[in-house]
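Colleague: quick one, fold the following:
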Amino acid sequence: MEQTALFTIFGGTGDLAKRKLYPSLFRLFKKGSLDYRFAVIGTARREWTDDYYREVVKESIQELNPTSDEAFAFASHFYYLSHDVNDAAHYNELRELSNTLDEKYKLKGNRLYYLAMSPQFFGTIVSHLKDQSVLTDTGFNRLVIEKPFGSDLKTATILNEQITTAFAEEDIFRIDHYLGKEMVQNIAVIRFANNIFESLWNNRYIENVQVTFAESLGVEDRGGYYENSGALRDMVQNHILQVVALLAMEVPTSFSDKSIRQEKIKVLEAIRRYDKTEVMKNFTRGQYAAGSLDDKEFIAYRDEPNVASDSNVETFVAGKFLIDNFRWSGVPFYIRTGKRMTEKGTRINIVFKQVPVNVFNFNNESDNNVQLAEQNVLTIYIQPTEGFSLMLNGKQIGQGFATEPVKLDFRQSEEITVNSPEAYEKLLLDALHGDGTNFSHWDEVRNSWEIVDRIRVAWEHFIPSFPNYTAGTMGPNEAFDLLKADGARWIWRPEQWYKQRNKLDY
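Modeller: Here you go, the predicted model:
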């Protein structure tokens, strides 16, 4: 179904716009979700013309193999306006161009403003949009903003107060691109559409939950950003806590953005707020040193561009969340995320408890084949592969009752994965529909910052011993000791494969 709107992209010359937004809009255009009745205004400080801007847009979609006619038709809807976000007069120009395009393309006053630039300008832009009457009163006005949403609870609250002077909460779409990923959205289906899992999805049957967001890359050219962020703010406050909320929430009364949001907020409110002593017991951090993996050499974080030589910024976080409600009391949610880890991968492991009486756990001297059965584990693969697996126990062929793990495994084919909608494509379409299901509500953001701020403040009182893990490994020893103290272990250990083959030495 065709959607009608004027997109105004602040930061239209930037990397995000070229890598994600323009290709995603083209996919929507090619599928018919956008047709004739849409237009895009790109704004930035650079002095570009419409023609030059359209060439940039065409170049950004080349990997999608458009025909020349498709590329021309798509790019013809793009207009450029050189713009200083601090200059009120420029918003008058924006208003005039917006009204002209609204009339030309019959857009019914529907406006979507995408702030693809530094968060320090969000409040300024929103204030001017309101004060210079750029907002329309005949259609919808929706605001899409990128993370980070503040740097702590205080700054996030100030930012939220600024943008809500012009936009209602239901018209604010805070992007978390992980919420647009297929398998993240699949978490609810796996849970609520399969009684075999939902009936066991509680502290009676689940021993622990493990969430891993691993990056094999270092900080690359983002050293300057990472020095002001670190893994805690960059990953835990948004992506990881959003996934934890989806895993732990109660069944919503309906599959609507309002009902799902209510249940996610309840989970975030129930996550235990640690004091400083509890933070040091339940969370650990790390920073990568130089290392090698599979004959590839990696430099230390402190040697990366735009990183201080004595930096104490964390590139790795591991920790344990506890959720104080009836369903999850006593079940640890272990999380870890880091740069320069062994493999790139985002996955969830649901570790089920052993059966109360396991007849295979006795020591039978007459049958040396009898061994301890493994725990059942449900794994949800989010990226780079998509799918899920269930680890069960079966009997080895032959005499006795020796058990062996049996994996029931489903992975999406490469063809389906490649051709499935990209996260930004789905999120842009959701914003056009006014569907906030896969975006962060302010109450979610507020609770997440409350949780993360306690960890950050506790860490400020202790100078870490960095670097403390070798590039190419799965983090510092303390991350493994964290689970070992509870009698648990990380399920995903890709470094063991490399170590067994002498491709990783540490």
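Colleague: from here on, contacts and neighbour counts on C-alpha atoms
Modeller: OK.
Colleague: so which residues of the stretch 201-350 of the chain form helices?
Modeller: Assigned by DSSP state H, counting those that start in this stretch, the stretch 201-350 of the chain shows helices spanning 223-227, 230-231, 241-248, 257-270, 276-282.
Colleague: got the contact list for the first one?
Modeller: Going back to what we said before, that points to helix 223-227. Val219, Asp234, Glu304, Pro305, Asn306, Val307, Ala308, Ser311, Val313 (CA atoms under 8 Å, 6 or more residues apart in numbering).
Colleague: please give the structure of this sequence too, so both can be compared:
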Amino acid sequence: MMTNGHAQKKPDPCSFIIFGVTGDLAHRLVIPALYNLAATNLLPDRFCIVGVARGGMSNEELNASLMKGLRQFATRPVDETVAKRLFECVTAVEADPKDPDSFDKMASELKEREAARGTGGNRLFYLATPPGAFLPITKQLARTGMLAENGYWRRIVIEKPFGTDLDSARHLNAELLKLVDEHQIYRIDHYLGKETVQNILVLRFANGMFEPIWNRNHIDHIQITVDEKLGVGHRGSFYDSTGALRDMVPNHLFQLMSLVAMEPPIRFDAHSVRTEKANVLAAIQLQSEQEALHNSVRGQYRGGNIGDTVIEDYCKTTDVKPGSATETYAALKLIIDNWRWAGVPFYLRTGKALAAKRTEIAIKFKQAPFAMFRDTPIDQLSQNYLVISTEPTEGIELQFNTKVPGPTIDIDGVEMKFRYKDYFKAEPSTGYETLIYDCMIGDNILFQRADSVEAGWQAVQPFLDAWKKAGGAGLQPYKAGCEGPEAANALLTRDGRSWRKLS
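Modeller: Predicted coordinates for the structure are as follows:
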């Protein structure tokens, strides 16, 4: 959706087909994002929404359900005229992969709807479903010809998690690519829809002050943090079979890492950018299981208070197995084994029920020589960080040293802060607007390619294997509302470094 100041083009006429339209994801994020696109006139002039549910539902019932969800989860005041225009094109259809005949009926109904709305044959299938449904749905769509590109484009959007380990990711990729071409698959990660995340490439490659120093000669280490204050809540069943590592690292954290660490692409297009991102993930040094245990920490939260909210022990959460060894916190030390980053550690951490909700990338620059200040009362210089933050506030912060006013040489650290909301006055968004728009115009620059997905799982597989063998041994408890297990601090202190404080 980056436009270099040019007007954004309208997408081609199309049908937007949502599987799992009655679910939480569709109501909280997908529909509010479509509304925001409609409000900014970025939907096609000829457009329709087709909601697919396994149970029967009338058009009126679906329309009312989506309108109720929009009013609840909209990121801006709802304009009734815009909402009515969006939902007047809603159609409900029934389809279940366990009933192949229902997909034959769906194919017929979809053609009728396309003819009535004049949307042509362009189709965007959005799978807002549990991961186990990705392949069965795609197989039925392919069998009935609904994914065949005969003069029209046909695209399929797949949410995370894309696989649960390296073998399952490879299997899913291989099976999908038997049914559709790679250019038709949009593996979505909503973190990449955030303005600050997209801005990483501009910050790095459009500024002469940063591009020359973005390497091992000037950078000491990089920290990537994606922490949440909330506990697992009602997602106990899903989370207990997934854990913090699977849930966050191969997708969210590695996407941030690849943007920070990638080489400059030869041009700003999907193939070039995605190739460089995949190369970075492929260059992550593979660790033995023993090294993986040494270079990681996994924790599980115990009961505590976060503000006025009481958080119970993870193992007391509904649908969590008693005595579960699933981690709710993961911290890793990784090395990218290439010329630019040789010897520069990347520290990644993510967890639930922590002191603050924060997503940030902190680039720590090497310390300047202290020699000329040795005869002053200064004990040490403040650390130099460039911090790219997406939550709770999107922006960029630069920390550096300056002289304190007065007759003596006193030095203190100061901060320069840029906040998107202050400078650009942008409307609040879900983070999905850019990604959905890009799907409709066929720009997959922000979406993962098969080789990138597999490279990410390959890098975390040693940790998965080592933790599985260890069972509950090594699982570090931490109190809800703190900054994570104490062992995570040792991961950095043994290298003479420390985590940035969350609050």
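Colleague: Thr309 of structure 2: neighbour count?
Modeller: Look at Thr309 of structure 2: counted by other CA atoms under 10 Å, it has 11 neighbours.
Colleague: kindly report the same for Gly123 of structure 1.
Modeller: The burial count for Gly123 of structure 1: 18, using other CA under 10 Å.
Colleague: tell me how far it lies from Glu161 of structure 1.
Modeller: Distance, Gly123 of structure 1 to Glu161 of structure 1, using CA to CA, to the nearest Å: 9 Å.
Colleague: same check on Asn86 of structure 1?
Modeller: As judged by CA to CA, Asn86 of structure 1 and Glu161 of structure 1 stand 19 Å apart.
Colleague: what subset of the contacts of helix 223-227 of structure 1 is buried?
Modeller: For the contacts of helix 223-227 of structure 1, a burial check counting by 16 or more other CA atoms under 10 Å picks out Val219, Asp234, Glu304, Val307, Val313.
Colleague: now the end-to-end length of stretch 281-301 of structure 1.
Modeller: Per CA to CA, the first residue of stretch 281-301 of structure 1 is 25 Å away from its last.
Colleague: in that stretch, what counts as buried?
Modeller: Quick answer for stretch 281-301 of structure 1 (16+ other CA under 10 Å): 282-293, 298-301.
Colleague: do stretch 281-294 of structure 2 as well
Modeller: Using 16+ other CA under 10 Å as the test for burial, stretch 281-294 of structure 2 gives Leu281, Ala282, Ile284, Leu286, Gln287, Glu289, Ala292, Leu293.
Colleague: so what corresponds to Pro136 of structure 2 in structure 1?
Modeller: Using TM-score structural alignment, the partner of Pro136 of structure 2 in structure 1 is Thr124.
Colleague: state the distance from the alignment partner in structure 1 of Cys14 of structure 2 to Asn141 of structure 1.
Modeller: By TM-score structural alignment, Cys14 of structure 2 lines up with Ala5 in structure 1. Distance, Ala5 of structure 1 to Asn141 of structure 1, by CA to CA: 10 Å.
Colleague: higher neighbour count, the two?
Modeller: The neighbour count for Ala5 of structure 1 versus Asn141, taken as other CA under 10 Å, is higher for Ala5 (24 against 21).
Colleague: how far away is the more buried one from His77 of structure 1?
Modeller: 11 Å.
Colleague: overlap in contacts of those two?
Modeller: Residues within reach of Ala5 of structure 1 and of His77 at once, by CA under 8 Å, 6+ apart, are Phe38, Ala39.
Colleague: show me where the stretch 401-506 of structure 1 has helices.
Modeller: Counting by DSSP H, counting those that start in this stretch, the stretch 401-506 of structure 1 has helices at residues 414-419, 423-433, 442-459, 477-484, 495-500.
Colleague: JSON lines for these, including distance to Leu246 of structure 1 and mean neighbour count?
Modeller: Shown next, in JSON lines, are the helices of the stretch 401-506 of structure 1 (distance: least, CA to CA, whole Å; neighbours: other CA atoms under 10 Å):
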{"stretch": "helix 414-419", "distance to Leu246 of structure 1": "22", "mean neighbour count": "10"}
{"stretch": "helix 423-433", "distance to Leu246 of structure 1": "17", "mean neighbour count": "20"}
{"stretch": "helix 442-459", "distance to Leu246 of structure 1": "12", "mean neighbour count": "20"}
{"stretch": "helix 477-484", "distance to Leu246 of structure 1": "22", "mean neighbour count": "17"}
{"stretch": "helix 495-500", "distance to Leu246 of structure 1": "28", "mean neighbour count": "14"}
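Colleague: can you put these in a markdown table and add distance to Ile350 of structure 1?
Modeller: Output for those, formatted as a markdown table (distance: least, CA to CA, whole Å):
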| stretch | distance to Ile350 of structure 1 |
| --- | --- |
| helix 414-419 | 23 |
| helix 423-433 | 24 |
| helix 442-459 | 22 |
| helix 477-484 | 14 |
| helix 495-500 | 20 |
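Colleague: now the aligned residue in structure 1 for Cys439 of structure 2. Nearest residue, chain neighbours left out?
Modeller: Per TM-score structural alignment, the equivalent position to Cys439 of structure 2 in structure 1 is Ala431. Distance criterion CA to CA, 6 or more residues apart in numbering; nearest residue to Ala431 of structure 1, sequence neighbours excluded, is Phe173 at 6.9 Å.
Colleague: so what's that neighbour up against?
Modeller: Neighbouring residues of Phe173 of structure 1 by CA under 8 Å, 6+ apart: Arg142, Leu143, Val144, Ile145, Ala431, Gly436, Phe439, Ser440, His441.
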